[in-house]
Structure formats: structure tokens, C-alpha cells
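> Sharing a model prediction with you, sequence too.
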Amino acid sequence: MKKTEKKAEKTGIFIRFLNAIEKIGNKLPDPFMIFVYLAVAVMVSSFIFSLFDASVVHPGTGETLAIQNLLSWAGLEYIITSMLTNFTGFAPLGTVLAVMLGIGLAEKVGLLEIAIRKTILKAPAALVTYAIAFVGIMGNIASDAAQILIPPLAAMVFYKIGRHPLAGLAVGFASAGAGFTANLLIVGTDALLSGISTEAAAILDDQLIVTPADNWYFNMVSVFVLTIVAGLITEKVIEPKLGKYVGDTVIDVSAEEHPKANKGLRNAGLAALAYLAVIALLIFLPGSSLRNEDGGLIPSPFLTGIVPVILGLFVVLGVAYGKTVGVIKNSKDAVGFMADSIKDMSGFIVLIFAASQFIAYFTWSNIGTWIAVNGAELLTQINFTGIYLIIGYILFTSMLNFLISSGSAKWALEAPVFIPLFMQLGYHPAFTQMAYRIGDSSTNIVTPLNPYFIVVLSFMREYDKKAGMGTLISLMIPYTLSFLVVWIIMFLIFFYAGFQYGPGITPFL
């Protein structure tokens, strides 16, 4: 058999595997009902745990946490009194709706379409996939907002250049979600995790400080490596699996552009520059409250409030373009376009209601904490030594994503256990932190507990009404597996070659 035939056979087997996952996954009930069933499962599990008086000692606070029974009177009171706040207080809900107000306005007035025509459609086709992957990975400078912004825009780009829109959505979500920890810059995530690491290291050495730059070198290399990996997976696996797009969504890519489109783009660009200049002025004015106490930006109120800044930018862009081409004549027109964009998010809002209840119940019952801590203790008893224990830890963290999706919350739980453990084996806390980030990021895109998983599923259904959780998971698995494997290989190369993970940071203390 020829090599090309063998390769085609292997590819065919893998595609059939993904198709099987999609088929099985899509036989599951509607995502809304899945989260309802999961909430019920948590209730029953909390009752069973409580029969055995199960509890866990939180490694960070030392507090003993009992498994709280949701089927008790106290649990019933919590369920009833928290239902509305679970929904309205669900952080991604406000983030998504706020960002979509701006993006929706820019889309409804035609700005996004003409911008794509003038840029992406004229770019070399071979670079489009990799450009989206790069932007997606770098998008974590805007924190979680990238997982909302990039997938729908990437889907639109792919559609307009004659490629399957779900392939664009897939690479957009995979790069922004699974590549979340990588960046060429030092961003808010670095500061957040390093602060937790420093506190955990203080258990053994209160003089040891983990800085936001301690994983910088590894993260910079990861950007370029993962961009290539994401591009190859999209073109060699995802697009062949999807085939030609024959969905219901129709966008006339040959339509003539508005006669004032060029002027509209120019005015939108000028308005954006003016807006960004005002933001920069507010940031760098002496005594600005948008910077931190040391005068820096990482972390800072500015980065914490990046979503409103993004919303404002898209509103400025949309209004400037809309008024120039004449589709916005007064404030009512602008408000109408934003209202239409929220109507498109109605399915997402319904899903969030059920998902927010499940996640709240899971947190309140302390079941997630119990599983995480006991799983960590089990991992320490596995007869691994040296780097193999670290690889086992990466895999453990990647699986824990299916129980606790919040990266910072999970690290706050894991760091007090694993940093002191690995310090006793001679490993630097920043090295352990990097191992954590690999495991945490890789499976972000396949865990339904990730609130943005639901968002992307809603975007997917705009192009394929029959798409379900199985569809999205089957598209994300190749990225998750490839990112995890490639990252572990990189991790080992740095380890055995003695490369620094950040300035002055090697694996050992």
C-alpha cells in the first residue's frame, strides 16, 4: 500500500471517529435539558454524599467543607432563593450581551461585512486560517472576551471566502479557548496566576516570589507553534470532515458594496482612532485610577473593565459607519439595530438560565472541591517519579476541567497542594504553574462547564440549525488533543534542553 493511501486510510478512520462522536453527542437531549438533568444529578449526588457525612479540607484556607445536601430544607431554600441571582449574576451573561450590543450594531449597519471585503477577502487565502488562529491566541489580552468576539467573526470570514463557516468558527474558538494561556505579551492572566503561586509557595518559603513574567518565554514560543498547529488541524482535519457548506444561512458575497462604503470605513477608522486616543489619555494621565497602585497595567482596573471598552469601540465604529452610509439617521435607528442583535441571542439566554443553575448547585454543594482535593491526593500516591509525575499532573488538570472550568478558581484550589509538593521534589513553583496552564488551557474548549461553550454553540446554530453539543465537541477534540500533545512535547524540550520558561526560570529551584 502506498504512503498516500495509508495516510488517507488513517485520516478516514479519524474522521469516522469524530463523526461517531458527533452522532452520539447529537442524540443527547437539547443542551437546555442536559443542564437540567445535570442539576438534578448534583442534587441526588449531594444527598448521597451527605449520608456518609462527606467533607473535605480546603488546602488553601484549611477550612473543613462539608458536602451540602441540596435535597435538605437548607438546600431547598438555596434553590428557591438563589434561582434568579444565579441567572442574573452569571458573569458571562452580562459579558456576552454587552459585547454583542456593540458587535451586533457594527454587523447590522454593514460595517463588519465591508471590512471583511476590504481586508480578509483580498488577503492570500493560504494565510487566512493562520491569521485567525494567531489573533485568537493573542486575544486573551482581552481576557475571556476573545472567546465571544473571535468565533463568530471567523465564521463570517470563512463563509465570505467560500469556505465552511463552522471551520472558521472552530479555529476561532479553539485558538481563543485552548490557546488561552499563550501570548507574546504579559497579560492579566499571568499576574493573577503568579499571585496565587506566590501565596502557595509561601507555605514552604515566604521569600520566594513568582512574577507575572516567569512563564513568558514559553508562552511566546507557544503562540507561533500553536498558530501553526491550529491552522494545520483546521485545513487537514476539520474542513475535510465538514465538507462543502450547504446550510440555510445565505450571504450574498457578490453583492455590490454601498457607494459610500469607502467613506464609511474611513470615518469609522478615524472615529476609532479618536476613541482609542481618549482611552489612552485616560490611562496615562497622572494619577489615573485606570492603572494599578504601582502605575502599571497588569493587573489594573483598565484590564478588569476591558469589556465595556470593547463595547464602546464597536458602538463608535458602528455609529460612525452607519451615519456615513445613511442607515443610521438618529439615535432610534442605532438602538433598533442593537435590539435586533440581542434578539439573535435569545437562544443563548435560555441556555444560560439552565446552565447557571447547574454550576451554582455544583459550587454550593462543595462536590467539585471534594473531587478535586481527593483526586489530587490520589495523584500524589501514584508511583511516578521526576518529570513523569509532572506529565501526570498536566493530564490530571486537563481532566479536572470537566468539573471546575474557572482557571483561577481551579489554580487557587490546586496550587496549595501541588506547589509545596513539587517544591519538596526540587521543582520551581513557576515550573509547576506552567504545567498547570498547559493542562487547564487544552481542554477549555471541550468542557460543557465552560460558559463560552454555550455561547459558541449558539453561534454555530446560526449556520447549522441541527448542530448540537456533539457537533461542537467533535470539532474541538482534534484541537484539544493536538494542543495538549504539542504542548507537552514543548514542555519536555524546554525541560531536557535546559531552556528558561521565563527570565531566570528553570525547572529546578
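Thanks, I have it.

> alpha carbons only for contacts and neighbour counts from here, please
Will do.

> Check the spacing between the residue most central in space within the chain and Leu101 real quick.
Closest to where the C-alpha atoms of the chain average out (C-alpha atoms, centre = their mean) is Gly177, at 3.2 Å. Relative to Leu101, Gly177 is positioned 22 Å away (C-alpha to C-alpha, to the nearest Å).

> With Gln147 instead?
Distance from Gln147 to Leu101, by C-alpha to C-alpha: 16 Å.

> These two: which is more packed in?
Neighbours per residue, other C-alpha atoms under 10 Å: of Gln147 and Leu101, the larger number sits with Gln147, 28 against 22.

> wait, that one sits on Tyr452?
Yes. Judged on C-alpha atoms under 8 Å, Gln147 makes contact with Tyr452 at a distance of 6.6 Å.

> which helices and strands does the helix or strand hosting Met83 pack with?
Element membership of Met83, judged by DSSP states H and E, is helix 73-88. Helix 73-88 sits against helix 346-365, with contacts defined as 3 or more C-alpha pairs under 8 Å, 6 or more residues apart in numbering; DSSP states H and E.

> What is the longest helix of this structure by residue count?
helix 469-497 (DSSP state H).

> could you say what helices and strands that one packs with?
For helix 469-497, the packing partners by 3+ C-alpha pairs under 8 Å, 6+ apart come out as helix 3-26, helix 165-177, helix 216-233, helix 429-442.

> and Ser398, which of the three is it?
The assignment at Ser398 comes out as helix when based on DSSP: H, G, I helix; E, B strand; the rest coil.

> separation between the residue nearest to it when sequence neighbours are not counted and Leu425?
Distance criterion C-alpha to C-alpha, 6 or more residues apart in numbering; nearest residue to Ser398, sequence neighbours excluded, is Gly439 at 4.2 Å. To Leu425, Gly439 is 20 Å away according to C-alpha to C-alpha.

> Specify which residue of the two has the higher count of neighbours.
Higher neighbour count among Gly439 and Leu425: Gly439, with 26 against 13, using other C-alpha under 10 Å.

> what about versus this one:
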Amino acid sequence: MSVHATAAKAGWLARALNAIEVVGNKLPDPAVLFAMLMAVVWLVSWALSGVSFNEIDPRSGQAIEIKNLLAPVALTDFIAKLVNTFVTFPPLGVVLVAMLGLGVAEYTGFINAGLRSILAVTPKFLLTPVLVAVGVLSHVAVDAGYVLVIPLGAVIFYAAGRHPLAGIAAAFAGVSGGFSATFFVPSSLDPLLAGLTQVAARLSSDPAAANIVINPLNNFFFTTASTFLVVLIGWVLTDKFIEPRLKATAVDGDPADLPKMDALQASERKGLRWATVAMLASLALLVLSVLPETSAWRSPTNGQLTHSSAPLMQSIVAIIFIFFLIPGVVYGYVAGTVSNHRDIVKGMSQAMSGMGYYIVMAFFCAQFIYAFGQSNLGALMAIKGAIWLKEMSFPMGFTLVGIVLLTSSVNLLVGSASAKWALIGAVMVPMLMELGVSPDLTQAAYRVGDSSTNIITPLLPYFPLIVVFCRKYVKSTGIGTLIALMLPYSIAMLVLWTSFLLGFWAFDIPLGIGSTYTYPAAG
């Protein structure tokens, strides 16, 4: 392809994304949009509540029914649970608690000084791949990457003289777009999905499937190799397309709130040294308390540290809070940026004041997600899609693509990876086993589709938070801005990651430990 043809193609794509951004930003405010979508769900649930469906809900074993959310009992139940739905909204506590510690570290200047010292020795051309890789690695800490890596991506890019939204995009691509990639270290998602896959596989009509065992690391080789693909996609797109497109987008945030890139002063260097010592000492104490086989941090059921029942995994957000609070306080006192405890509380208060808009959006987002889940509309769509895929009886390669596309489509409506797989997997895994597709391969295809569209769905619980992060730098940021920013990553991952999986299958490269491609296993 000629240089002129490439430029013309890039220009066409840029215009298309600009159109998406304009249209998307003309949508109502995200909080109002969630309220409107909830009203639509109510109306659709009322319209379909009297319709009989033959599809079986794997969760109950009964024919699936759409629940009428406008029925008096459903409405009163919704209102009675409204407060609880909001306060138990999973991302809410994660975000607010983590931001308390980060707020102190930012207020005292610890984060800014630390990033300036790192940038002084880091080549600029490596910032993007390192940021994307850190985003992928953050999955070990469950959802910590959303509240830690993504905002720091903006700070790092801005401090390096690059566009902060490009930093957010690169970090978001690693944290959420690469959610199913693993950087040599298993994530908490691996045993969770494998457990659901095993339950689904045992639903098969084949008597031999009753005792099937799925290894938690059945996709480990594939997801580890996928890390390099995700990093490469994030690196190339960010540097060659996303950031050049953002040149016309002015950074108009409050200058007082934006990071500075001045040389470190003597007091800052001293504060940074002691803060680093404090952070390393905290880390050492944590490691020493984790290592013993009788450690209270381990799972009470199997003694593992990475199991979802392990107190360590359940304390990730609290640990982030402490790991930024302690060095933030130490830095403030040593560097002289704070003088007493009231300044520390002020830093926390400022962090919370900046989260006001997110809290409003989270309220309406939580209500919509609850209503959509109660209606069973998402379940109906997923089950119908899986059955259609079986009835088509495509060749293996086309079936894999179909799994990815079905998952990526359902992912636009159902955010939780585990809830989605519990629903889709219970239908898809046993169905595809009848077609000779192993549960391991079905799960791998699901993970590709699930990750690829995470970054473009406003129904992702953390999506409103990313909009808030963007608005710190570009005040006009809306849903359309973020979708247009992330759509190239989503399309590239969907195409290239699916091709990557097909390559694994075509060359019979093991997906993971104890995995197979066919059912029953060949040989």
C-alpha cells in the first residue's frame, strides 16, 4: 500500500471516529443516560413478560421468563432495595477507599515527585509499552488497575510532555482490554472461570463428563502469550494513531491540578527517599506475614494466596490504601508539604470532593445494572445466541469466531465477566462439547471476546470513572470521546486476538496446563 493510500485510509478512520465522538457526546449526561436505559428496560420487560420462551435457563433448569419490572411487586422491591443496590455496587467501595490513600499521596506530592524521578531515567519511547504491560500485570490485584494504573497513565504522559488522554487510553487498553491476558502470573480470574467451566462441562449429556476436571491454568500458556500481543497493539495504536489524533484536543483542565515536570528540589529528593523506605518497609512486612504456610492471609479452604477466598485477595484495595497513605504521609512531613494531621485529612477530603460526579453516575449505573439483571433480558439474548451458534454447525474455525463475536456482543450489555460466563458457559460449553469442542477451547474463545469489548461499553462498571479521569484534563470529555478513543483498540484486539487464538488452534499449541482442543481429547 502506498504512503498516500495509507494516509487516506488513516484520514477516513479519523473522520469516522470524530463522527462517533460527536454523536456520542450529544447523548445525555451519563447519569441521565443510565436512567433512560433503565426506563427502556422496564418497558421492554413489560412488553415481553407475557411471552413464552422455549429456551431453558441453566441457572434454574426451567424455561426462561422475562420478569415484568413494572409489576407492583417488582417496583416496590426495586424501591426497597434502591439504597442497598447503590451502596453494594462493587466498584463504589473499591474506588472510594483506594482514592483516599491515593488522594493523600497526590496531595503531599509523593506521586508527582516519584513519577518525575522515574521519567528522568526512562526513555520516552518505552513509556507506552511499559504502561500497557503494567496495566495487564495489575490483574493480579483484581480491579486495582482501574483506580491506580489508569489515572497514573494520564499523569505519566502529561508529565512527559505527551497528551494525558493517550496515557489513559494506553492504560485502559492494558487494564481492561487485556483483562484476559496474564503476565506470567495467574490472576484471580483463572480459577474463577475454570470452576464455572467445570460446572458447565458436567452438564453435558455424555456420562463421561460427570467427572471432568478443569485445570485452573487451562488457558495459561495462551493468556501469557497474549500479553505480548496486547502490549504490541497498545503500543502501536497509541503512538502511531491515538496520540496524533489527539493533537487537536486541547488540555484545558485546572493548571493547579495538573502535574508539573520541574527538576526535583533537595527537599523533594529527601522526602522521596524516606517515602520509598517507608513503602519498602511496608512491603517487607506484608511479604513476611504472607510467606508462612499458616499465614492468616491464605485461603482457609486450600491455603492458597491467589484463591478468591484468601484474605490477601480480598484485601487488595485496603492494601493499596495503606501502601499510598504511609509513604504519602512520610513524604509530606519530610518534604515539608504538610505540617500536621489536618493537612492529611484535607488531602483525603479533596480526593473525595473530586469523586462527586462519579458517585452520581455510579448511583444511576448501579440501578440500571440491577434492573437489567432482574429482567432476564440479557440471559435470554445470551441463550438464544448460543443455541443459534450450535444450530449453524459451522466448521471449528468459524465456530471459534462465532464464540468470540457472541461473547463480545453480550459483553456490551453484561459487564461482570464471572456472571456472564456463568450464564453463557452453562449453555455454550456442553453444547459445543457435542460438536467436539473442548471446554478449554470454548473458555479461551470466551476470554478473547470478553476482553476485546470491555473498553467500549458504557455498561462496564468502571466506565464512568474513566470519564471522570479524562475530564480532569479535557473538560469536554463525554461518553462519545472515550468510546471513539478506545474503539480502535477494541477492533484491533477483536481481529488480531481472534486470529492469534486460531493460530494456536491451527498449530496445536497447548492452551495451558492439562488443556485440549477437542472433546473427547484426541489420542
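That came in fine, so what should we check first? All of these numbers come straight from a predicted model, not from anything done at the bench.

> right, and Gly177 of the first structure touches Gln147 too?
Yes. Between Gly177 of the first structure and Gln147 a contact is recorded at 6.2 Å, counting by C-alpha under 8 Å.

> Translate Ser375 of the second structure into the numbering of the first structure.
Matched by TM-score structural alignment, Ser375 of the second structure corresponds to Ser365 in the first structure.

> do Gly425 of the second structure as well
Alignment note (TM-score structural alignment): Gly425 of the second structure maps to Ala415 of the first structure.

> And for Ser289 of the second structure?
That one, Ser289 of the second structure, aligns with Leu282 by TM-score structural alignment.

> Distance-wise, check its match relative to Leu265 of the first structure.
Distance, Leu282 of the first structure to Leu265 of the first structure, using C-alpha to C-alpha: 26 Å.

> More neighbours: those two, which one.
A direct count of neighbours by other C-alpha under 10 Å for Leu282 of the first structure and Leu265 places Leu265 higher, at 23 against 16.

> name the element the closest residue to that one other than its chain neighbours belongs to?
Once flanking residues are discounted, Leu265 of the first structure sits nearest to Tyr321: 6.3 Å by C-alpha to C-alpha, 6+ apart. Under the criterion of DSSP H and E, Tyr321 of the first structure resides in helix 306-325.

> In the second structure, which residue range corresponds to that helix?
Using TM-score structural alignment, helix 306-325 of the first structure pairs with 316-335 in the second structure.

> Show me what counts as buried in that stretch.
Within stretch 316-335 of the second structure, the residues that count as buried by 16 or more other C-alpha atoms under 10 Å are 316-317, 319-335.

> compared with the first structure, how much does it deviate?
With mean C-alpha distance after the TM-score superposition for the first structure, stretch 316-335 of the second structure departs from the first structure by a mean of 1.1 Å once superposed.

> Any chance you could list what contacts that stretch?
94, 97-102, 104-106, 108-111, 141-142, 144, 267-268, 270-272, 274-276, 278-279, 282-283, 337-339, 344 (C-alpha atoms under 8 Å, 6 or more residues apart in numbering).

> before we move on, back to that, quick one, which of the helices and strands packed on helix 469-497 of the first structure is packed in tightest?
Comparing these by mean neighbour count (mean count of other C-alpha atoms under 10 Å), helix 165-177 comes out on top with a mean of 30.

> helices or strands up against that helix?
For helix 165-177 of the first structure, the elements it packs on are helix 125-138, helix 146-160, helix 216-233, helix 239-242, helix 451-461, helix 469-497, judged by 3+ C-alpha pairs under 8 Å, 6+ apart.

> Next, the angle from it to helix 429-442.
Going by axes from the mean of the first three to the mean of the last three C-alpha atoms, to 10 degrees, helix 165-177 of the first structure is angled at 160 degrees with respect to helix 429-442.

> what residues does whatever helix or strand comes next after helix 165-177 of the first structure touch?
For helix 165-177 of the first structure, the following helix or strand on the C-terminal side (DSSP H and E) is helix 188-201. The contact list for helix 188-201 of the first structure, computed with C-alpha under 8 Å, 6+ apart, reads 60, 141, 143, 181, 206, 208-213, 215, 298-299, 303, 408, 411-412, 415-416, 419-420, 423, 429-430, 433.

> Spatially nearest residue to Leu494 of the second structure, not counting backbone neighbours?
Spatial nearest neighbour of Leu494 of the second structure, chain neighbours left out: Ser452 (5.4 Å); criterion: C-alpha to C-alpha, 6+ apart.

> so what corresponds to that neighbour in the first structure?
Match for Ser452 of the second structure (TM-score structural alignment): Ser442.

> Kindly report the same for Ala275 of the second structure.
By TM-score structural alignment, Ala275 of the second structure lines up with Ala268.

> so how far is Ala145 of the first structure from that match?
Ala268 of the first structure sits 22 Å away from Ala145 of the first structure, going by C-alpha to C-alpha.

> These two: which has the busier surroundings?
More crowded of Ala268 of the first structure and Ala145, by other C-alpha under 10 Å: Ala268, with 23 against 20.
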